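Chemist: coordinates only, sequence not included:
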């Protein structure tokens, strides 16, 4: 059987011949010039357009025999006018148009018969052009009837890859690309949901997942459904992150990884991923029974293309192929990396499981659970443990059942471990699809192009995640209650109000990443533990080490940073011995958005994630006295904070010196106060803020004493964890602590000053917000308006008792 020279499909009934373009090898229908048959051939190839009137150079495989079976004038014939053949031929399955036929020079051998041949040739060319016009008309009609083409430019679809299940063919064409002269056959509809499964556990892996998700969201054009197999730590972090990220057309479901431990804990594993590195084996059991296919990704993956292209590869699976994997790019499974290296059994070089395409429905029917368990039990009798976690078991199963695997082109998993030969997968940037940092060294891995890969990774690492909150136009999405409530609240605001930006900030949802670094805390047995709570921006980062030296107890910090600044903070913290030596400090990143510093939102985030019964509400510019942590724990018991509404006041002082010999006792502090080295906090700028503390009485006090609330009072206090939150309407500078202390008083908290406690404010440059407050009249007017509205709200909530706040304000 010979292929019709249209090369669109095999045509029966044509005798096999060794010829290039002999017209006799065309099928009968082609020779009879039937346009409808040609259209069917084109549609069989998925072509959507002709190559007509393109001067594509004809490959050498085609000789000079014309398409229609005539003959060209010989070189000696007289010159003929140049013309262009706009007919379409197929070479190796691709449509190419004939190049312009140049005229031949004059020749003494030119005869009258040659003239007749020339005239016949011209007539035939006109017939071919007319045939092509008919073909184009019929093909355009066929396209108009196709649903995928009716969408026009609004529909972006992807074709099946030029991948193959045959490894030799794959190696031969590894960098051939995915382009085709034909239009690509649509297989992923515009609004089709793509399912992605990721196993994630711990604080560090949660950071890696964010970078992976950013790279996927950046390129995606389809709705996404993430299935996260996470431990309790990762679930808390990522659930908050996605909830505050509010990305349209993204759904996230969590599956408890701790409940799956018993399924794989019997397998000894030496890989650095630990027990969680084996959990991809149980996805058929874990994921919903109605989920038919899923893309499984490691956390150290970075996408450089739309994930829909990978999703489209599912359509190439045939027969019993249920696993889509890229061949391992190192010699690990060949067993020649070092002497006595004995890897698990694998087919050839084996396969890497950083990127997996799983046909879940077929795997379940094949009894995958039983298959991998029996294989693992058999191999562990000789191997004793896995070295590469689930990858060893996947490869052992494939070794026994090679028909299960569809081999993906290696650009879907460019592996950057020390022993890989990944550079054979790509020649230029367009060949890169997925980068896999599958080495414990991660970005420090040795690779001759590692700088390029590192820059690509850093692009998404530091990319502003708020920019990924873009709509997928034309795709219906599930109604999100939080998003709808937010839009309703914003619609109720008056955009013409001069204080609109202040009011809007109250409803802004800031993307939040909890526990950015590793955190460990063991509760005290006596239930007296106290957490220091503070908030900061990048310009106060240098205070962290000093606070950790002064306060040995747990700390909860909210940091207001951009994505790029968060990475700067990470590098700073990882390079600090003091910070790395403390695991009871929780760093919560609140990402920048809007023009104001959301000081009370930051305080609320830090307060909400306190794990102790009590908290010390401080500011980042203050250094607590040495031993304050233990002193507060004793005072908690002494004043019975567990059963009473009390707020313990820590008196605040300040110094104007950047280098201070910190007082080690109250007596030393009083001496420095007398000498003018220290001052009561803001005594010359905002006396009312701390005047009720009664510093004169504190100098001689030996027991705690009670003070009354006064207007503009804003002390630093120790309270129970269940105290009211800060009011979010106050942003930037002004009244943020004052309003909180007023609410504590309204809820009948007693203010008790501790006689042997103190904290000292360290000097720093003025913040951007205080500069705006001092220089912008409208800023001050809006702050005054917000104060009045807050007092009115207090009156509505607390009734007659709250009238004193209005009176006090008027008197001041």
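Modeler: Nice, I can see it. All figures in this text were calculated on a predicted structure; none of them were measured in a lab.
Chemist: could you use CA atoms for every contact and neighbour count after this?
Modeler: Will do.
Chemist: max-length helix in the chain?
Modeler: Taking DSSP state H as the criterion, the chain has its longest helix at helix 112-145.
Chemist: buried set for it?
Modeler: 114, 117-118, 121, 125, 128-129, 131-136, 138-139 (16 or more other Cα atoms under 10 Å).
Chemist: check stretch 761-768 too.
Modeler: Going by neighbour count (16+ other Cα under 10 Å), the buried part of stretch 761-768 is 761-762.
Chemist: start to end distance for that stretch?
Modeler: Its start and end residues considered, stretch 761-768 measures 18 Å (Cα to Cα, to the nearest Å).
Chemist: contacting residues around that stretch?
Modeler: Residues from elsewhere that reach stretch 761-768 (Cα atoms under 8 Å, 6 or more residues apart in numbering): 621-623, 652-658, 681.
Chemist: another structure for you, compare them:
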């Protein structure tokens, strides 16, 4: 007598089907897990972002028609909800590395316009991409824009794969201002691009080689932003200091006041450009944990403070000012004529990395300064027509 088969054929088939399905599910899980590992390593060995068609086929220019402008070259701005407060800044490729410290100190968005030209384009694009891919805080916070001369041919720029584990061999010899020939650094084109393209209620306009005091983003939100309307015409001033190139940057006011290497910004170059801040008064304010307005100032030329202000009511920078001189103070002048109040914050500040010295400026600075001084006179006359009812002038 044959032994009975305890397992029926239909049951075997069902078992095999279930096994195949489970194996497929496990395979999908492994694939997803591997992808998560790659994401956690932040794509350290492969590159997601190539030079976008918007860069290669740039067609949008600034108001002068001299420069192509390409906003949000990595498309990261689409990932962010509108912010309460964002930094707007600008740079050339040789200062892009400052984004590392800035993104670690600042909790909010950073909108940065990068100016490049000629042989520097390859390096500027590669370094921007490397920073974006290799550092999570930059990917999460920084929106990159690109500005370059219309005469610059970038269609044949080679693509370099990013490997975050290998030191870069591509270097740049570019220096600010010393761009050569007739090319002039367009500060205000860059500032306007960074300002207009970031979705934020308030902006902090600053240089890329500065760091804000720690927790400024959070304290401004908690202590001030709820009481300020979008049409508010107040510039909330941050006193600016400077320290040695390789010195530690203070993060709190207590640290700043105890740091013997700290001095007011532009102390060796243009004291009158910053002295209205009244550094002595600010240093001796009563101690307070909350961020608040300490005192108001009466603006006079050539005071050019760094500030936080409502984006919706802020005058744009005049893009005719290029290279050195009057590019920032022209906007401050217009804010004054438009009726702005200038109020100093009690605990917030900026620190510039490196002492500013006259010997550090480029050789043709005075020529550019004279050219912009003549333009500034024209600019002030134009403000009289733009604000015919204003009793203020520059």
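Modeler: Received, thanks. Bear in mind that the values here come from a model prediction, so they are computed numbers and not experimental data.
Chemist: which residues in structure 2 does the longest helix of structure 1 align to?
Modeler: Counting by TM-score structural alignment, helix 112-145 of structure 1 falls onto no part of structure 2.
Chemist: name the helices or strands packed onto that helix?
Modeler: Helices and strands touching helix 112-145 of structure 1, by 3 or more Cα pairs under 8 Å, 6 or more residues apart in numbering; DSSP states H and E, are helix 35-44, helix 147-150.
Chemist: out of those helices, flag the one nearest residue 732 of structure 1.
Modeler: Nearest to residue 732 of structure 1 among those is helix 147-150 (51.8 Å), distances taken as Cα to Cα.
Chemist: specify the local secondary structure of the residue mapped onto residue 549 of structure 1 from structure 2.
Modeler: Aligned by TM-score structural alignment, residue 549 of structure 1 pairs with residue 104 of structure 2. With DSSP: H, G, I helix; E, B strand; the rest coil as the basis, residue 104 of structure 2 sits in helix.
Chemist: using TSV, lay out the contacts of stretch 761-768 of structure 1 together with secondary structure and distance to residue 700 of structure 1.
Modeler: Formatted as TSV, those follow (DSSP: H, G, I helix; E, B strand; the rest coil; distance: Cα to Cα, whole Å):
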residue	secondary structure	distance to residue 700 of structure 1
621	coil	27
622	strand	23
623	strand	23
652	strand	16
653	strand	16
654	strand	19
655	coil	21
656	coil	25
657	coil	26
658	coil	28
681	coil	18
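Chemist: can you flag the buried ones in those residues?
Modeler: By neighbour count, with 16+ other Cα under 10 Å, the contacts of stretch 761-768 of structure 1 hold 621-623, 652-655, 681 as buried.
Chemist: using JSON lines, please lay out those residues together with distance to residue 218 of structure 1.
Modeler: As requested, these are exported to JSON lines (distance: Cα to Cα, whole Å):
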{"residue": "621", "distance to residue 218 of structure 1": "38"}
{"residue": "622", "distance to residue 218 of structure 1": "41"}
{"residue": "623", "distance to residue 218 of structure 1": "42"}
{"residue": "652", "distance to residue 218 of structure 1": "48"}
{"residue": "653", "distance to residue 218 of structure 1": "49"}
{"residue": "654", "distance to residue 218 of structure 1": "47"}
{"residue": "655", "distance to residue 218 of structure 1": "48"}
{"residue": "681", "distance to residue 218 of structure 1": "48"}
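Chemist: circling back to that earlier point, what about the match of residue 549 of structure 1, distance to residue 134 of structure 2?
Modeler: Distance of residue 104 of structure 2 to residue 134 of structure 2, computed by Cα to Cα: 14 Å.
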